[in-house]
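K.L.:
Compute the structure for the input listed below.
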Amino acid sequence: MDNVRTISRGIDLLEFLNRSGKATGAHIASQLGLSRPSTYRILETLTACGVVRYSEKDNKYALDWSAQTLASGLTERSRVLCVATPYLYELQKKVQWPTDLAIHENGVMVVKESTHPISPYSIESGIVGSRHPVLCGSLGRAYISFCPKGERDAILKNFFSRCTGGYEYFNSMQQIEWMIAKTRADGFGSRQQDVNAETSSIAVPIRFLGRVLACMDISWIASAMSFDEAVKKFHAPLDEARRAVERQLAAETMLN
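P.N.:
As a prediction, the model looks like this:
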């Protein structure tokens, strides 16, 4: 119980620093209703972990850069998932085939929302929470093709073996670069039975302020229609859903 309480207090402290920017230990203790000894113990632990930094110049604590980036990323992810989920379900109603929404985490795409359970044409289950190497599906291919170059280079450098997942069709950077160029030219990531022989899919990136926050896809049973037929049928509504999400993100930013 004590460990749980300490973790909870640590989270409260991080959230406070994320809101306030910088603060003394005494001010943090008073604002969170904690004793000073408890506050300083938590601050010492977080500082040792590299999450919080202390400035002797003004005797104040602040989130370290890495923690600020994490907090910003978590906020953006939560926001885009909230905004995009209704459009994901509207898209499924239009096309009937399953739709998914995924975010990138350390070289893999993690499916956060899916309409597979309600689609009459779904042949897959357990989609939400599933993780897919970033090069091995339309969602990941859309992500890596449209994310900033620096981020893309870091993914390929640090997670190359995990990204490829052992699939021979991406065993060289030349093949990856060709895929990225094609994806950017098409405007969508694609998977044509190369990972799952039964289904194919296309995906688009949801972009905001120069970053890719998430990706949205439509998948279908490959034997039901050709890839070209599916692209002709699905790309326009998928891209319209993507634009609607991006417009709402921009509008909410303006209001805030």
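
K.L.:
contacts and neighbour counts: CA atoms only from here.
P.N.:
OK.

K.L.:
other SSEs contacting the longest helix along the chain?
P.N.:
Secondary structure of the chain per DSSP state H: the longest helix is helix 65-95. Under the contact criterion of 3 or more CA pairs under 8 Å, 6 or more residues apart in numbering; DSSP states H and E, helix 65-95 touches strand 99-105, strand 108-114, strand 211-221, helix 227-255.

K.L.:
Which one, of those, ends up nearest to C163?
P.N.:
For C163, the closest of the helices and strands packed on helix 65-95 is strand 108-114, at 7.0 Å, according to CA to CA.

K.L.:
which other helices and strands contact the next helix or strand after the closest one?
P.N.:
Per DSSP states H and E, the first helix or strand lying C-terminal to strand 108-114 is strand 131-133. On a contact count with 3+ CA pairs under 8 Å, 6+ apart, strand 131-133 meets strand 108-114, helix 160-164.

K.L.:
6 Å - rerun?
P.N.:
strand 108-114 (3 or more CA pairs under 6 Å, 6 or more residues apart in numbering; DSSP states H and E).

K.L.:
Buried residues of stretch 231-242, list them for me.
P.N.:
231, 234-235, 237-239, 241-242 (16 or more other CA atoms under 10 Å).

K.L.:
ok, the most centrally placed residue in the chain to Y40 distance?
P.N.:
The centroid of the chain falls nearest to I103 when counting by CA atoms, centre = their mean (2.4 Å). As judged by CA to CA, to the nearest Å, I103 and Y40 stand 36 Å apart.

K.L.:
Kindly report the same for S8.
P.N.:
Taken as CA to CA, the span from S8 to Y40 is 15 Å.

K.L.:
what does L88 give?
P.N.:
In this view, L88 and Y40 are 45 Å apart by CA to CA.

K.L.:
Out of these two, name the residue with the larger neighbour count.
P.N.:
The neighbour comparison of L88 against Y40 (other CA atoms under 10 Å) goes to L88, with 25 against 16.

K.L.:
The nearest residue to A250 once chain neighbours are set aside: neighbour count?
P.N.:
Distance criterion CA to CA, 6 or more residues apart in numbering; nearest residue to A250, sequence neighbours excluded, is F208 at 7.7 Å. Counted by other CA under 10 Å, the residues lying close to F208 total 16.

K.L.:
Sequence B follows; please return its structure for comparison with A:
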Amino acid sequence: MSGVKTIRALSRGLAVMRSLEADGPAALYELAARTGLSKPTLLRVLLTLEQEGYVRRGIGDQLYHHTVRTVPNAESGWKAVVAEVAAPILDRLCSVVLWPSDLGIYEDGAIHVQETTRRLSPFLLNRDVLSAEIHVLPSAMGRAVLAWSRPERRNAILKRLVERGRRADAMARDSEAVEALLKETVGQGYATRMRGYYITHRREADVSAIARPIMVRGEAIGAVNLTWVSSALGEREFAARYLGKLNAAARDINEALAPRFDRIPEPVL
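P.N.:
I've put the predicted structure just below:
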């Protein structure tokens, strides 16, 4: 076998995949530094891997990610599964609504955005959400998770919020206030963002959001939202125009996730 030639292009492709799996998502220049490949060569390799379904480019961070085809099972890489399933659905939603949307999952007392269309939307809103911990009780996504969680998990989440002791989630100590908020949320069929809430930039206090839960095996593991500038539309008017489209996107994500999981993934409470 020593006289048989190897396939150089295949070797390069495997090097890129190993880098993405071992060291995480990366920009083109980072992959070039990791692999030692020139950018023109790397672009050809990445295009081939994208077309074959082994690499995808995030719509929120614009980084190259390995796909779930390279994940041993859905449970071990469940966040990657959720992001990859949601990405094309969020893309379609943005193309129709134009306002951006985020897909977040609950983990350890906060909502963590896995994918977002903020870079695709013509409306310029804060694009730093991928690196932010979003508070549960004042955010639309957090409220959606709580409202559609089973009682046992909801209580565990609220207990974790009390333990973390962050001011934005102080309502977790008031069981009656939380119960009233969640009852209202379920009754209207969608969660809303607390007026004036912001994460990192004060100007985000002028942003509103509505959200619907992302369900796996009957449990709310996260949520998908639509965000807009409050001065452009009131909440009721926005919901009247776009809630149906948000509901359809959430339903499509839920249906696409259903066959991927044999059991509920286990986010850290």
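
K.L.:
wouldn't the residue nearest to the centre of structure 1 be in contact with V110 here?
P.N.:
Yes - counting by CA atoms under 6 Å, V110 is a contact partner of I103 of structure 1 at 5.5 Å.

K.L.:
chain center to the longest helix of structure 1: distance?
P.N.:
How far helix 65-95 of structure 1 lies from its chain's middle: 7 Å, per CA atoms, centre = their mean, to the nearest Å.

K.L.:
cool, and stretch 255-263 of structure 2?
P.N.:
In terms of CA atoms, centre = their mean, the centre of stretch 255-263 of structure 2 is found 16 Å from the chain centre.

K.L.:
Enumerate the positions of it that are buried.
P.N.:
257, 260.

K.L.:
for stretch 186-200 of structure 2, same thing?
P.N.:
Within stretch 186-200 of structure 2, the residues that count as buried by 16+ other CA under 10 Å are 190-194, 197-199.

K.L.:
How about stretch 9-23 of structure 1?
P.N.:
Neighbour counts using 16+ other CA under 10 Å place 9-10, 13-14, 16-18, 22-23 of stretch 9-23 of structure 1 among the buried residues.

K.L.:
so how many other residues sit close to the residue opposite V207 of structure 2 in structure 1 once aligned?
P.N.:
Matched by TM-score structural alignment, V207 of structure 2 corresponds to T199 in structure 1. Around T199 of structure 1 there are 19 other residues, counting by other CA under 10 Å.

K.L.:
and if you look at the one 3 residues further on?
P.N.:
In terms of burial, I202 of structure 1 registers 27 neighbours under the definition other CA under 10 Å.

K.L.:
ok, now which ones touch it?
P.N.:
Listed by CA atoms under 6 Å, 6 or more residues apart in numbering, the contact partners of I202 of structure 1 are 138, 189-190, 217-218.

K.L.:
Between these, which sits nearest K149 of structure 1?
P.N.:
G189 (16.5 Å).

K.L.:
To W178 of structure 1, which of the helices and strands packed on helix 65-95 of structure 1 lies closest?
P.N.:
Judging those by CA to CA, what sits closest to W178 of structure 1 is helix 227-255, at 19.1 Å.

K.L.:
The closest one versus helix 65-95: what angle between them?
P.N.:
Helix 227-255 of structure 1 and helix 65-95 are oriented at 130 degrees to each other (axes from the mean of the first three to the mean of the last three CA atoms, to 10 degrees).

K.L.:
Please work out which residues of structure 2 line up with stretch 76-94 of structure 1.
P.N.:
Using TM-score structural alignment, stretch 76-94 of structure 1 pairs with 78-96 in structure 2.

K.L.:
no no, stretch 45-60 of structure 1
P.N.:
Using TM-score structural alignment, none of the residues of structure 2 align to stretch 45-60 of structure 1.

K.L.:
re earlier: residues contacting the match of V207 of structure 2?
P.N.:
T199 of structure 1 neighbours (CA under 6 Å, 6+ apart): 193, 220-222.

K.L.:
and the gap between it and A181 of structure 1?
P.N.:
For T199 of structure 1 relative to A181 of structure 1 (CA to CA), the value is 23 Å.

K.L.:
which SSE is T183 of structure 1 in?
P.N.:
For T183 of structure 1, the host element (DSSP H and E) is helix 173-186.

K.L.:
helix or strand right after that helix?
P.N.:
Where DSSP H and E defines the elements, the next helix or strand beyond helix 173-186 of structure 1 is strand 189-192.

K.L.:
Show me what that next one is packed up against.
P.N.:
For strand 189-192 of structure 1, the elements it packs on are helix 138-146, strand 199-208, judged by 3+ CA pairs under 6 Å, 6+ apart.

K.L.:
Now with 10 Å, please.
P.N.:
When contacts are defined as 3 or more CA pairs under 10 Å, 6 or more residues apart in numbering; DSSP states H and E, strand 189-192 of structure 1 sits against helix 138-146, helix 173-186, strand 199-208, strand 211-221, helix 227-255.

K.L.:
so where is the shortest one in structure 2?
P.N.:
Using TM-score structural alignment, helix 138-146 of structure 1 corresponds to residues 140-148 of structure 2.
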